[in-house]
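*Asks:* give me coordinates for this.
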Amino acid sequence: MLNSIRKNKTGIILMLFSSIFVCIGQLLWKLSAEQGIFVLFMGFVSYGVGALLMLVAYRFGKLSVLQPMLSLNYVLSIVLAALVLNEYISVMKGVGVFVIIAGVILIAGGDEE
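*Replies:* Model prediction:
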């Protein structure tokens, strides 16, 4: 498991940052409905940075390890919604977050040959 993570480490780190920027971009789009065009523009910038990081990440890891990491966007979106928008995280959402994180860890570490 650790060998797989080491082999794909740079790609994994870049994908994590990609997810962060993409989710912040989407949050800014949501906020722009009330806060105006500048927030909308910054959402596009953040989302664009996330997309570029994703493209670079693919150069540093296997697709079968990195692509499933995009599911972390769901986790980050739920966390941001709770922290910034004061949305409620139900028990079912919490369980779903746990399952997604466990799946990402298993996939990232399951690349042994």
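*Asks:* from here on, just use CA atoms for contacts and neighbour counts.
*Replies:* Fine.
*Asks:* longest helix of this protein?
*Replies:* For the chain, the helix with the greatest residue count under DSSP state H is helix 9-35.
*Asks:* that one packs against which elements?
*Replies:* Contacts defined by 3 or more C-alpha pairs under 8 Å, 6 or more residues apart in numbering; DSSP states H and E place helix 9-35 against helix 37-57, helix 63-66, helix 72-85.
*Asks:* reformat these as JSON lines; add mean neighbour count and distance to residue 20.
*Replies:* Converted to JSON lines, the helices and strands packed on helix 9-35 look like this (neighbours: other C-alpha atoms under 10 Å; distance: least, C-alpha to C-alpha, whole Å):
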{"stretch": "helix 37-57", "mean neighbour count": "19", "distance to residue 20": "7"}
{"stretch": "helix 63-66", "mean neighbour count": "18", "distance to residue 20": "15"}
{"stretch": "helix 72-85", "mean neighbour count": "16", "distance to residue 20": "7"}
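*Asks:* also this sequence, please, to line up against the first:
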Amino acid sequence: MNKFMQSLKENRLGMTLMVFASLMTALGQMFWKMSGGGINGLLILGFFLYFFGAVFMIVSFRFGSLSVLHPLLSIGYVFALFLGSIILQEAITESNYVGTFLIIVGAALIGGGDN
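*Replies:* Presented below is the predicted three-dimensional model:
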């Protein structure tokens, strides 16, 4: 448990930036979908959000281990699920909840597995 906490402490800033990057890319993808396939403001906003998500991802690697940080991008699936449900009114099934739970548990376990 001590190694787990030490890894979290050493990678804290990188992990925070990576989760923020996941949120930005999920928002970018949602705006792409909302654009309806046309070239409009929503599509362009989606590209900018996705771009900034990629920048945050690149920067986050300066503040943590690749093996800890990269798997945290899977949190983007969790953000996408809830954004789709709340904003786009998409239905969430029981299997979506199970998958989301497994993603969160896996990301948490990997996040502390640096040593």
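*Asks:* TM-score of the superposed pair?
*Replies:* Once superposed, the chains reach a TM-score of 0.95 (TM-score structural alignment, normalised by the length of structure 1), with 112 aligned residues with a C-alpha RMSD of 1.3 Å.
*Asks:* tell me the centre residue of structure 1?
*Replies:* Most central in structure 1 under C-alpha atoms, centre = their mean is residue 19, positioned 2.5 Å from the mean C-alpha point.
*Asks:* wait, what's in contact with the aligned partner of that one in structure 2?
*Replies:* Matched by TM-score structural alignment, residue 19 of structure 1 corresponds to residue 22 in structure 2. Residues near residue 22 of structure 2 by C-alpha atoms under 8 Å, 6 or more residues apart in numbering: 53, 72, 73, 74, 75, 76, 79.
*Asks:* how do the residues you listed look in structure 1, which are kept?
*Replies:* Among those, the contacts conserved in structure 1 (both residues aligned by TM-score structural alignment, their matches' C-alpha atoms under 8 Å) are 53, 73, 75, 76, 79.
*Asks:* I figured residue 73 of structure 2 was touching residue 18, is that so?
*Replies:* Yes - using C-alpha atoms under 8 Å, residue 73 of structure 2 is in contact with residue 18, at 6.6 Å.
*Asks:* neighbour count: the two, which is higher?
*Replies:* Regarding residue 73 of structure 2 and residue 18, a neighbour count based on other C-alpha atoms under 10 Å identifies residue 18 as having more, with 31 against 19.
*Asks:* so how far is residue 107 of structure 2 from the more buried one?
*Replies:* For residue 18 of structure 2, the distance to residue 107 of structure 2 equals 12 Å [C-alpha to C-alpha, to the nearest Å].
*Asks:* over to residue 25 of structure 2?
*Replies:* According to C-alpha to C-alpha, residue 25 of structure 2 and residue 107 of structure 2 sit 17 Å apart.
*Asks:* of the two, who's got more company?
*Replies:* Set residue 25 of structure 2 next to residue 107 and count neighbours by other C-alpha under 10 Å: residue 25 wins out with 28 against 20.
*Asks:* skipping adjacent residues, who's closest to that one in space?
*Replies:* Nearest residue to residue 25 of structure 2, sequence neighbours excluded (C-alpha to C-alpha, 6 or more residues apart in numbering): residue 50, at 4.4 Å.
*Asks:* please say which position in structure 1 that neighbour maps to.
*Replies:* By TM-score structural alignment, residue 50 of structure 2 lines up with residue 47.
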